[in-house]
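Visitor: Only the shape, not the letters, is given here:
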């Protein structure tokens, strides 16, 4: 049995019982700034008693970290060397600090580099947990009077939330490389992988259709191909148990060490359990009196803790590609995080309360939970999610986002691009301001074939319903959203190109999932700026595509001559002060301050 050093962050984090006074004393939080060439600037926030990390990482190899020897031998036998980014990142998460990293890229190897070291950390955590429990079990057999507290209420320790099945497949590849890659062939034969064939069938395949993605109807890019490579089904949940000699897939939630899920996949399971619990309670209470019903009403308040009891002892949460998850439904993600680490209301026969950690019994599990969030960009919503659920008493590492130096506006100087500041940011006030001050200006023949780009589906629905039900004005418009069928998309694009249509409403998620090249656009109006900075040039590029030119006829006194004139294409983007992060991705960090502090509300970017 491997011995574990007392300097191991695993022991110093999980075997330290924090003081209740420190929990309530939020004013003792301090923030320091660290930096490294690979990670950039890092803001570390923690209590005054927590030792801050060191950046850049002072060691060059993994031997200096408290990692299981079996994992180290697998990495050494593979011959792979960690990059400075991997070492710096691993040094932070290995010390069980919460991590927020918003600079993941989809066009190079950064995402895979981070995924590997995160998987190394998570497997190391699970193997250490299991080894410690087995070691204590052996000692208890020899001396039953010993007292050990090394468990939680349930077995699952790690929750991994990813958007697609392809992400699961790549994580499993990391697991297998760490567990199986060894020079000892006999040892490899002893490691058993259960249900491997079934996993390959359910999580493999699904390659991008090259025939329908040849660039004629869609704008292809390395970023798009990387996100949507492989199986992109977003409804799944996979339980995995890991031991030193086995890797078992498709385990039940109570027999799993890892739960790899999509937000909608786990939310569906929780809702099913909720419905079963309601049905059971209704059948049990069918013959009870009013007093019993009152008591049962109080018990329903704890339903969330009972249906999510298998999430009560989660110690590490890894959220990968948060930007892609935001294009699905973040409500599911918030719901899952809200139900983590709640004390089960009903004890099972398998719970040994004498082995449960004191801080878990006290309801402090959330204070020991590590949260790792990786995204391609940052936003106020992402930061809100991280700060809300990052409750780790060991501290939080917030990596500052990287903004392109000159943004995406400089290479697109062919067309006039107007950035207009609006005085409101609240969604309702913004909508009212838009329909009262912006929309009437564009609702003229001068602005026929105008694309209105909306990053929020709720704003899209609100504007669509307004145009549909407005009694004093009949709007000529079409719509494209993520819920549009292929037939509806084809029809809308055909009508918009060949006929006189005033507006085309398009959601950001529609562009994210399909990347269609919309022809016929003469003007673009950004209701708000795109979440992805690179979406801005992709949308503006639509102005360079062919469109049917309108013929204007001028009658003279002697002859009738037809002069074909084309109205100059325009691009207008609306922004508020609260859109500073989006502006930084589109315009570059240097231009944001000028736009937000200027006395002028409009700024025109031209090719002159």
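Guide: Perfect, thanks for sending it. Model, not experiment: these values are computed from the prediction.
Visitor: C-alpha only now, for contacts and for neighbours.
Guide: Noted.
Visitor: mind checking the SS state of the nearest residue to residue 468 once chain neighbours are set aside?
Guide: The shortest distance from residue 468 to any non-neighbouring residue, by C-alpha to C-alpha, 6 or more residues apart in numbering, is to residue 475 (7.3 Å). Residue 475 falls in the coil class when you classify it by DSSP: H, G, I helix; E, B strand; the rest coil.
Visitor: number of nearby residues for residue 475?
Guide: A count of nearby residues for residue 475, using other C-alpha atoms under 10 Å, gives 16.
Visitor: what's near enough to touch it?
Guide: If you count contacts by C-alpha atoms under 8 Å, 6 or more residues apart in numbering, residue 475 has them with 467-468, 502.
Visitor: So which residues of the stretch 401-550 of the chain form helices?
Guide: Along the stretch 401-550 of the chain, the segments classed as helices by DSSP state H, counting those that start in this stretch run 427-433, 439-442, 457-469, 486-498, 508-514, 535-540.
Visitor: ok, and what's touching the last one?
Guide: With contacts defined as C-alpha under 8 Å, 6+ apart, helix 535-540 is touched by 408-409, 412, 524, 529-530, 571, 586.
Visitor: returning to that earlier point: tabulate the helices of the stretch 401-550 of the chain (CSV), appending distance to residue 244.
Guide: Compiled in CSV, the helices of the stretch 401-550 of the chain are given as follows (distance: least, C-alpha to C-alpha, whole Å):
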stretch, distance to residue 244
helix 427-433, 52
helix 439-442, 64
helix 457-469, 47
helix 486-498, 49
helix 508-514, 40
helix 535-540, 45
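Visitor: Use this one as the comparison:
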């Protein structure tokens, strides 16, 4: 049985994420699938919008000038879009409120002066709805929410999701140091290579799952394990459906010692992976509900060991999982190892 959040987002037959609809309001009702230039509202997915932008770049006869007059932008379920290609969202927002390339029959005398002066983005109202905040959303908020009347952001205090863990897993959080955001990925990989992998390599135990948040980290770890001649299998978001059963079987039977498992793969498939004896969370998940789901995969384990790597830059993710109070203590403490059981 899939979790409720999966059923709500992906459990229906119509889960197409490539769409764009123009809506026009009239005295007699509402017209759907209207022309974008005369529509009062446009509802579209990031993929649908980016496709139109791409078509306009290739075919000079086409354009996306209808994005120039957007007065209210609502980004709903932004946290779900983070599980897709967030760069599409950035590209679409950057296209808003630009001066149009054609007149499209517009009466110039009726256009507000600030539009012609290229100041329309200072008058646009932007609403971003998300279950949590992260650096990408903060960047969008800081760089593109520029209304002259100001802006406001709601921040939550979290209690954490550790009580939702059903196993007796011993969770060891290990903090590594990094000097800057630019060096964070390299510092994480270096810590894994020097402190974590040698113990995996020397152990005879199978069933080692390494959970990874981003595809970029997934590729780097895959290349490193290849260079070390490790026995491993891959379960990422781009896996073919025909290969899923084969990969899960290899891991469960012990034919492959290590499984690399990504957050997006868990988001889209939500399979229960059997055979997990040792869990290493290379990077904390964005979605807090995934953490207990992943740790609970240890229910068949004899050792119930879970190691979690984090840095001070992971504060936003950390507080959603262990709680705001504990997260503050963990990033400020002189200690670098913390245990939850």
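Guide: That came through fine. Predicted model, so just to flag it, every value in this text is computed and none were measured.
Visitor: re the thing from before, just the buried ones among the contacts of helix 535-540 of the first structure, please.
Guide: 408-409, 412, 524, 529-530, 571, 586 (16 or more other C-alpha atoms under 10 Å).
Visitor: picking that back up, I'd like the helices of the stretch 401-550 of the first structure as JSON lines, with distance to residue 342 of the first structure and mean neighbour count appended.
Guide: Converted to JSON lines, the helices of the stretch 401-550 of the first structure look like this (distance: least, C-alpha to C-alpha, whole Å; neighbours: other C-alpha atoms under 10 Å):
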{"stretch": "helix 427-433", "distance to residue 342 of the first structure": "33", "mean neighbour count": "15"}
{"stretch": "helix 439-442", "distance to residue 342 of the first structure": "48", "mean neighbour count": "13"}
{"stretch": "helix 457-469", "distance to residue 342 of the first structure": "32", "mean neighbour count": "15"}
{"stretch": "helix 486-498", "distance to residue 342 of the first structure": "44", "mean neighbour count": "15"}
{"stretch": "helix 508-514", "distance to residue 342 of the first structure": "34", "mean neighbour count": "18"}
{"stretch": "helix 535-540", "distance to residue 342 of the first structure": "40", "mean neighbour count": "18"}
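Visitor: closest one to residue 134 of the first structure among these?
Guide: Comparing the helices of the stretch 401-550 of the first structure against residue 134 of the first structure with C-alpha to C-alpha, the closest turns out to be helix 508-514 (47.2 Å).
Visitor: which residues touch that closest one?
Guide: 218, 327, 453-457, 480-482, 530.
Visitor: With respect to residue 253 of the first structure, which of those is nearest?
Guide: Checking the contacts of helix 508-514 of the first structure against residue 253 of the first structure with C-alpha to C-alpha, the nearest one is residue 327 at 26.7 Å.
Visitor: and the gap between residue 72 of the second structure and residue 42 of the second structure?
Guide: The spacing between residue 72 of the second structure and residue 42 of the second structure, counted by C-alpha to C-alpha, to the nearest Å, is 11 Å.
Visitor: More neighbours: the two, which one.
Guide: The neighbour count for residue 72 of the second structure versus residue 42, taken as other C-alpha under 10 Å, is higher for residue 42 (22 against 12).
Visitor: and the closest residue to that one other than its chain neighbours, what does it touch?
Guide: Distances taken as C-alpha to C-alpha, 6+ apart place residue 22 nearest to residue 42 of the second structure, at 4.6 Å, with adjacent residues excluded. Contact partners of residue 22 of the second structure, counting by C-alpha under 8 Å, 6+ apart, are 32-36, 39-43.
Visitor: now, the most widely separated pair of these?
Guide: By the measure C-alpha to C-alpha, 35 and 43 form the most distant pair in those, at 12.3 Å.
Visitor: name the element the counterpart of residue 22 of the second structure in the first structure belongs to?
Guide: Under the alignment (TM-score structural alignment), residue 22 of the second structure pairs with residue 239 in the first structure. Under the criterion DSSP states H and E, the helix or strand holding residue 239 of the first structure is strand 237-242.
Visitor: Equivalent analysis for residue 90 of the second structure, please.
Guide: Assigned by DSSP H and E, residue 90 of the second structure belongs to helix 86-95.
Visitor: Quick one: list the elements packing against that helix.
Guide: Using 3 or more C-alpha pairs under 8 Å, 6 or more residues apart in numbering; DSSP states H and E as the contact criterion, the secondary-structure elements in contact with helix 86-95 of the second structure are helix 46-58, helix 135-144.
Visitor: any chance of these in TSV, with distance to residue 67 of the second structure and mean neighbour count too?
Guide: As requested, these are arranged in TSV below (distance: least, C-alpha to C-alpha, whole Å; neighbours: other C-alpha under 10 Å):
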stretch	distance to residue 67 of the second structure	mean neighbour count
helix 46-58	10	17
helix 135-144	15	14
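Visitor: related to what we said a few turns ago, nearest to residue 280 of the first structure, of the contacts of helix 535-540 of the first structure?
Guide: Set against residue 280 of the first structure, the nearest of the contacts of helix 535-540 of the first structure by C-alpha to C-alpha is residue 530 (46.5 Å).
Visitor: contacting residues around the aligned partner of that closest one in the second structure?
Guide: Structural correspondence for residue 530 of the first structure with respect to the second structure (TM-score structural alignment): residue 285. Contacts for residue 285 of the second structure were tallied using C-alpha under 8 Å, 6+ apart; they are 212-213, 263, 291, 317.
Visitor: how about a cut-off of 7 Å?
Guide: The contact partners of residue 285 of the second structure, by C-alpha atoms under 7 Å, 6 or more residues apart in numbering, come to 213, 263, 291.
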